[in-house]
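Chemist: Okay, sequence plus prediction incoming.
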Amino acid sequence: MDLVKGCLPLCSWLQNPVVLQHISFVFHPKWKLDELESAMRDLIAKKKDIQGELDHPQNRGKLRSNQLQLWLNKAGEMEDKVNQLLVDYSEGNCDAGSWFQNCYSRHKIGSEAFNLKEKITQLTAQQLEIRFTDIPPPKPVPESSKTVGKNIISNVDLACSYLADETVDIIGIWGMGGVGKSTLLKKIRHSLSGDANMGFKHVLFIQASKDIQMEELRKQIAKSLQLEPSAGKEDIFNVLKISNFVLLLDNIWEEVDLIDLGILHPYSDNNSTNQYKHKVIFTTRSEDVCTKMGAGEKIIKVECLEPDEAWDLFKHNVNLDVIESDEKFKEIAWQVMEKCGGLPLALKVVGKAMSNKKSVQDWEFILSSIKNSGTSEVQGVEESLFPILKFSYDNLPGNIQQCFLCASILGWLLMKDDLLLFWMGLGLIGDFVDLQEAYCNGENILKTLEESCLLSFDDDGCVSLHDVIYEMAVWIASGCGMNMNKWIVKKYDWSTVEIPSINAENWRSADRVILSGKMELLPILSHQCFDLLCLMIQSNSCLKNIPEGFFRQMPNLTYLNLEGTCIKELPKDIKCLVNLQYLNISSTNISSLPKELVYLKKLQYLICRYLEGLGKVDEDLMSRLQKLKVIDIFPSGWVDLEQLKKLKKHVKAIGMRVVSKEVLQQLSCLPTTWLYLYNLDIISLPFDTLSCKMHGFLQFLIIESCPRLEQIVMYGRKTHLNILIILNVEKLSNIIWRDLLPSDFFHVLKQLLISGCNLDNLAWVLHLPCLYQFQIKDCAKVETLFYIEEREIQQQEVSENRPTFPTLQILQLYNLPKLVSISNFALDFPRFPSLEVYQCLNLKKLPFKSDINNNQRMINIDCEREWWESLEWEDNTIPSHLWPNFGRDENPNECTTSGSE
């Protein structure tokens, strides 16, 4: 009886509804999940009804109420949380571990499901009034942008009329530098990308310059045709001779041999009976070049702007509110505009430079400076404007002025990222806590220069500089703070047969020497070059050794870049460079770092990227280089665990090979940039140990041959990753995302290569905003690359903010024997990428939408003839917009991303 009495309180406690609820969490979590899914289905149904009304034609063009938008956002959040909880339940093992752990896991899942269900039920029951407001009309377009460009429009129309004329084959556009020739050519190119493309299969826009070589022009054409970079004129000729094409050749300075480019000359006998249209349009500063190129009477001269158009363009670039606030401002602005001589480039550059000046005194000072700039001392129409353009340069902070001059004069050598690293090596960016801060500072400098119209970049990230701006930079450097006589800048012609001679005497007083191209021998220096601070000898496969004693003659050198040469070792006299702060020997034939580097006590940047066989770096070397900020020995080199601990004290960026779990753990405390994980004994890889740290700036990651790796876990923090390569990780079947969408996580990823893996689904790749190239190969089990549920397809169809593959230009599929479908729905390709398909014989359909017919651009497909002929088409008009190429080897063995070469 006493026992029964003792149990009564316990029975009463167990009958408490709250207690029973918690017990049910432990013993029946699946019931709670089923109830949660049922509530979620009700919410989704309501959301679909609302979405259907929002998408009704009569409601398009209207703004939804804030309350309605808030409800939709919450519904989306609830859906994500439910899906994540279901994933956690399916992936977690609630029956594993100790009894306590088991109970805790089941209770956690059950309680979260219960709480979510309560919130979802309340959200579903919420009464909503679907109200809209009309979108306010756009702000009036400034008058300047309405009227500027009348001459351009008429010239575009004239050029298009020439292109439509079957008797016209070559068209010349000429005018002074900065007058708008390139702008006109780009407008013509744009007009040919729409409905009025006149049936041209290829519209080739190629940029030349004063000293450009024929080989570089051929490379540009080959790239536009999706040919190999090494393609010669015969390869280009064979493609173009059976195509309608127009070549837009910008900024030539002398007659160009079209046949040497691989272009069938429009006037040749072979073309007289050709059924295809072959047209060439070029721009030049010289009317004589137009005549030599055979343009005949079909020449368009681009004139400077008339005063009214010049005024409109100037107002468009300056601060319009300031000008219109006072007649005095307007009077001064008009006089400044007149000094620009109607030259669009000057109007834009000077207008941008004045846009932040807000006092009459500032404007009067600017006008006085321009009037007293001494324009009469400079010869030539364009050159007479250098002092006026220089005002924009003078408006820059001191360190940005130096950055501009270096970028202008050396721009043809550097990509965007290389330019930032160059500035860092020269000390122009200043000190920084980590590489991310340095890049941010550099990006801000680039932004300032771009907003000032002094610098721009092409689609490939290379420096793109207007010739007039380049000439102005040389003029500034020569007479305004930098002695150009102390610069030796030479780009040797790759077609040169003879070894170019170098006058060693010129090195005596030089402070910067920049050499590129075909050069087999360096000069024998018999004298000290005390002024030499910067030496760049890049992209030279002919240079195989450095003369003994060469470095002994430059005791004050601080910057040395030998990237892309074929030197096999650094001479012992490298130890004489006791003031060296930057050393780059990337992509050379050097296989080990000489022990003499220990004498370089001031060395801050050691860049040894892509050195085959580098292996472990000498321990003594790392311990004695106490000034190192950046060490990049990716992908072959590494330092051991003890050295990593020492580097932790001062290094601000490190790239290397990871050889063990212990090294990987230590790297989690270091600012990593480029990492190569090879043959690590790990089952799961939490991504935050690589890049999501306080000072992490991981840009390039390779994961290869990790035999036990099953999953990669992405935690809720953005990365800076540009390139991701996953190779031969056969057990990898799952990528888990925590608290962040893949498109947000990989928000700057440009290249993705997956090979030898068995990932279940790659749908997370679809919306990556910056993805340029995607390659997947040797994945034996993959059947569908991109699979999403039906409800997601419907949501995607009504979403205008999440296009598939927004920037993709290259899609490569190699050796996927079980692949039957690229996706289970039709894909958008805004950029219409080139497609490469090899050894995917079970793939019978391509996921192009029927409205591909509305795009006038052909899509290149490299493939096997057998596969192409076996394809099935739901819309028989689609093949006419695809261009199959059967010329490439049908079993590519070396398919890599350009970033990993």
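Modeler: Noted; the coordinates are in hand.

Chemist: going forward, measure contacts between C-alpha atoms and count neighbours the same way
Modeler: Fine.

Chemist: Flag every buried residue along the helix or strand encompassing residue 367.
Modeler: Assessed by DSSP states H and E, residue 367 sits inside helix 360-371. Neighbour counts over helix 360-371 (16 or more other CA atoms under 10 Å) mark 363, 364, 366, 367, 370 as buried.

Chemist: could I get those as CSV with distance to residue 387?
Modeler: Shown next, in CSV, are the buried residues of helix 360-371 (distance: CA to CA, whole Å):
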residue, distance to residue 387
363, 16
364, 17
366, 12
367, 12
370, 7
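
Chemist: now, which of those sits nearest residue 218?
Modeler: residue 370 (42.4 Å; CA to CA).

Chemist: which residue sits closest to the closest one, ignoring its sequence neighbours?
Modeler: residue 388 (5.8 Å; CA to CA, 6 or more residues apart in numbering).

Chemist: May I have the secondary structure class of the one you found?
Modeler: helix (DSSP: H, G, I helix; E, B strand; the rest coil).

Chemist: Now for it, how many residues are close by?
Modeler: Here the number of neighbours of residue 388 (other CA atoms under 10 Å) works out to 26.

Chemist: Which residues are in contact with residue 118?
Modeler: By CA atoms under 8 Å, 6 or more residues apart in numbering, the contact list for residue 118 is empty.

Chemist: how would you label it: helix, strand or coil?
Modeler: Residue 118 is classified as helix under three-state DSSP.

Chemist: Could you report the separation of it from residue 171?
Modeler: Counting by CA to CA, to the nearest Å, the separation of residue 118 from residue 171 is 72 Å.

Chemist: still on that earlier bit, could you check the distance from the residue nearest to residue 370 over to residue 736?
Modeler: Residue 388 sits 57 Å away from residue 736, going by CA to CA.

Chemist: got it, and residue 76?
Modeler: Relative to residue 736, residue 76 is positioned 19 Å away (CA to CA).

Chemist: before we go on, here's another structure to hold up against the first:
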Amino acid sequence: MECIEPVLAIVKSGWGPICRQLDYIINLEKNLEDLNKQKENLDAKMVDLKEKITRDISKVATRECNQWLDYVKDIEQQVSVIQEKYKVDEKCLAGWCPNVCSKMKLGKRVEEIIKQITDLNNKRSTFEGRELTDAPLEKVQPQNVESNSLAATERTLKEILMFMEDDDTKMIGVWGMGGVGKTTTMKLLNDRLEGSPAFEIVIWVTVSKAGNRRNVQNAIAERLELIKSESDDQRKARICKTLRRKKFLLLLDDVWEMIDLSDVGIPPLNQVDGRKVVLTTRSLKVCRQMKTNKDVKVETLSEDEAWNLFIKSAGDVAMTSDIKQLAEGIVKECGGLPLAINVVGSSLRNNGDVVVWRNTLRELQLPTTSENEDMEEQVFPCLRSSYVLLQDCKKKLFLYCSLYPEDSEILITELVEYCWLEGYIHGVGSIEVAREKGHSVVMNLVDASLLETCAK
């Protein structure tokens, strides 16, 4: 017995691995069935997860979620290889001529894959409810403005960018009369910041005359992909929470009256670097009410700039001998306003009919009889809205200016005295008080971009 026992121990130790190898062959078909069921379960989880990802466009899959999907994709490929290998082996003389070594390797591989699938199925439950995270916001939403490469626009843009480099400058006001190119400048600024590391997000909001707290809030919430159906206070809190973690630039275009940014949900600009606001308005008064740190006035175009822009819009036909003088008159009537120049120039583009050009000039000189639909629909409303919102006494004083010859300089004291005598300035008991009140009215019209100061 002393000699036999060691031999039995050796046999037992060798028989275990052999039995294990035989199990791979014996259990192959059963394990393949189990593999297919496990794979179907895994496939169902994968489909559900992908549907969940695509259903919420404001969310993206987490790294853990994407990693799990990559593992599933890899496992599926391995299962396909195993299934194909099994089919090939079964075709060998209808399964009567099996390759034992090949079947053992295949059986072992099936069990390994089953374990990996089980681990993946278990892994899926570990990040249930944490599959998605907020989608990264697009840094800049391009405005795709067509720039005419005007030197004046570039100068204004350069000045704004220079002010933005100053950490102490948190809010910049860009002001000027309607149609002068403020919005174009703002759009160029928006697009210019596409690759800038200064901000994590640029938010564009068109405010307009109808702008109010809710409209501005909704526009910002939409840009930040927040829920708009909440109450104003809930939306305010959510906007503030989102922006508090970001370096942002808020572009407010066409502001007509003061906006309380804190009431909208904008966190304090001076608490952290990287928070700035740039707004456009027709009124310097709005800039003052908004407490801007720097103000940039957008001037009308010089004669040369206006002419060059008109040629780009109207084409070389404006340079022909029988039209050039009319074209110069038309440009003069447009008053250096890019909007008017582009609208009129485009309506005359490549039109060689002198009569049409002459009629266009006449209608610009006598706008009350004009039948130019482009000007009526695109330019006049832009200019008219500044006048409509004036108080009555300011309207009368402004209209009184039209009695002076075109392009003439008007003495403020003279204008005020005439308006006082006409009864346009109310609530004053003496000419001295009338002069002071009238002077304030005139300067309000200057701040509203309806009158221009003359060089002294």
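Modeler: Okay, I see it. All values reported here derive from a predicted model rather than from experimental measurement.

Chemist: Quick TM-score on the pair, please.
Modeler: The TM-score (TM-score structural alignment, normalised by the length of structure 2) is 0.49; 239 aligned residues with a CA RMSD of 2.8 Å.

Chemist: sorry, back to before: now, which of the buried residues of helix 360-371 of structure 1 sits nearest residue 205 of structure 1?
Modeler: residue 370 (36.6 Å).

Chemist: Just list the residues touching that closest one, thanks.
Modeler: Here residue 370 of structure 1 is in contact with 336, 339, 387, 388, 391 (criterion: CA under 8 Å, 6+ apart).

Chemist: And for the first one, the neighbour number?
Modeler: Right, the one you point to is residue 336 of structure 1. Neighbours of residue 336 of structure 1 using other CA under 10 Å come to 24.

Chemist: Tell me which residues touch it, please.
Modeler: Counting by CA under 8 Å, 6+ apart, residue 336 of structure 1 makes contact with 367, 370.

Chemist: In the one helix or strand it maps to, which residues are buried?
Modeler: Using DSSP H and E, residue 336 of structure 1 sits within helix 327-339. By neighbour count on 16+ other CA under 10 Å, the buried set for helix 327-339 of structure 1 is 329, 330, 332, 333, 334, 336, 337, 339.

Chemist: now the fifth one: how far from residue 736 of structure 1?
Modeler: Going back to what we said before, that points to residue 334 of structure 1. From residue 334 of structure 1 to residue 736 of structure 1 the distance is 61 Å (CA to CA).

Chemist: Okay, strands next: where are they in the stretch 101-250 of structure 2?
Modeler: Shown for the stretch 101-250 of structure 2, the strands assigned by DSSP state E, counting those that start in this stretch span residues 132-134, 171-175, 201-206, 248-255.

Chemist: quick one on the thing from earlier: Serialize the buried residues of helix 327-339 of structure 1 to CSV and add fields for distance to residue 469 of structure 1.
Modeler: As requested, the buried residues of helix 327-339 of structure 1 are exported to CSV (distance: CA to CA, whole Å):
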residue, distance to residue 469 of structure 1
329, 27
330, 27
332, 25
333, 22
334, 23
336, 19
337, 18
339, 17
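
Chemist: Looking at these, which is nearest residue 150 of structure 1?
Modeler: Checking the buried residues of helix 327-339 of structure 1 against residue 150 of structure 1 by CA to CA gives residue 337 as the nearest, at 18.4 Å.

Chemist: show me what contacts that closest one?
Modeler: Applying CA under 8 Å, 6+ apart, we find residue 337 of structure 1 in contact with 310, 311, 314, 347.

Chemist: Now for these: which two are most distant?
Modeler: Taking CA to CA as the measure, the contacts of residue 337 of structure 1 have their most distant pair in 311 and 347, spaced 8.6 Å apart.

Chemist: Can you get me a residue count around residue 143 of structure 1?
Modeler: Using other CA under 10 Å, residue 143 of structure 1 has 12 neighbouring residues.

Chemist: excluding its backbone neighbours, what's nearest it?
Modeler: That would be residue 312: by CA to CA, 6+ apart, it lies 7.2 Å from residue 143 of structure 1.

Chemist: so who does the one you found touch?
Modeler: By CA under 8 Å, 6+ apart, residue 312 of structure 1 lies in contact with 143, 144, 145, 147, 148.

Chemist: How about residue 345 of structure 2?
Modeler: Residue 345 of structure 2 neighbours (CA under 8 Å, 6+ apart): 310, 311, 313, 314.

Chemist: For the first one, give its distance to residue 6 of structure 2.
Modeler: Spelled out, that is residue 310 of structure 2. 108 Å.

Chemist: would a markdown table of the contacts of residue 337 of structure 1 with distance to residue 47 of structure 1 and neighbour count be doable?
Modeler: Output for the contacts of residue 337 of structure 1, formatted as a markdown table (distance: CA to CA, whole Å; neighbours: other CA atoms under 10 Å):
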| residue | distance to residue 47 of structure 1 | neighbour count |
| --- | --- | --- |
| 310 | 54 | 25 |
| 311 | 53 | 20 |
| 314 | 50 | 28 |
| 347 | 53 | 30 |
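
Chemist: In a markdown table, list the residues you listed along with secondary structure and distance to residue 536 of structure 1.
Modeler: Shown next, in a markdown table, are the contacts of residue 337 of structure 1 (DSSP: H, G, I helix; E, B strand; the rest coil; distance: CA to CA, whole Å):
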| residue | secondary structure | distance to residue 536 of structure 1 |
| --- | --- | --- |
| 310 | helix | 42 |
| 311 | helix | 44 |
| 314 | helix | 40 |
| 347 | helix | 35 |
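
Chemist: got CSV for these, with distance to residue 420 of structure 1 too?
Modeler: CSV is the format used below for the contacts of residue 337 of structure 1 (distance: CA to CA, whole Å):
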residue, distance to residue 420 of structure 1
310, 35
311, 36
314, 31
347, 29
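
Chemist: And those, which is closest to residue 656 of structure 1?
Modeler: Nearest to residue 656 of structure 1 among these, with distances taken as CA to CA, is residue 347, at 48.2 Å.

Chemist: where's that closest one relative to residue 334 of structure 1, distance?
Modeler: 11 Å.

Chemist: what do you get for residue 883 of structure 1?
Modeler: Distance, residue 883 of structure 1 to residue 334 of structure 1, by CA to CA: 54 Å.

Chemist: try residue 219 of structure 1
Modeler: Per CA to CA, residue 219 of structure 1 is found 45 Å from residue 334 of structure 1.

Chemist: number of nearby residues for residue 309 of structure 2?
Modeler: That count, for residue 309 of structure 2 with other CA under 10 Å as the rule, works out to 22.

Chemist: element containing it?
Modeler: Counting by DSSP H and E, residue 309 of structure 2 is part of helix 303-314.
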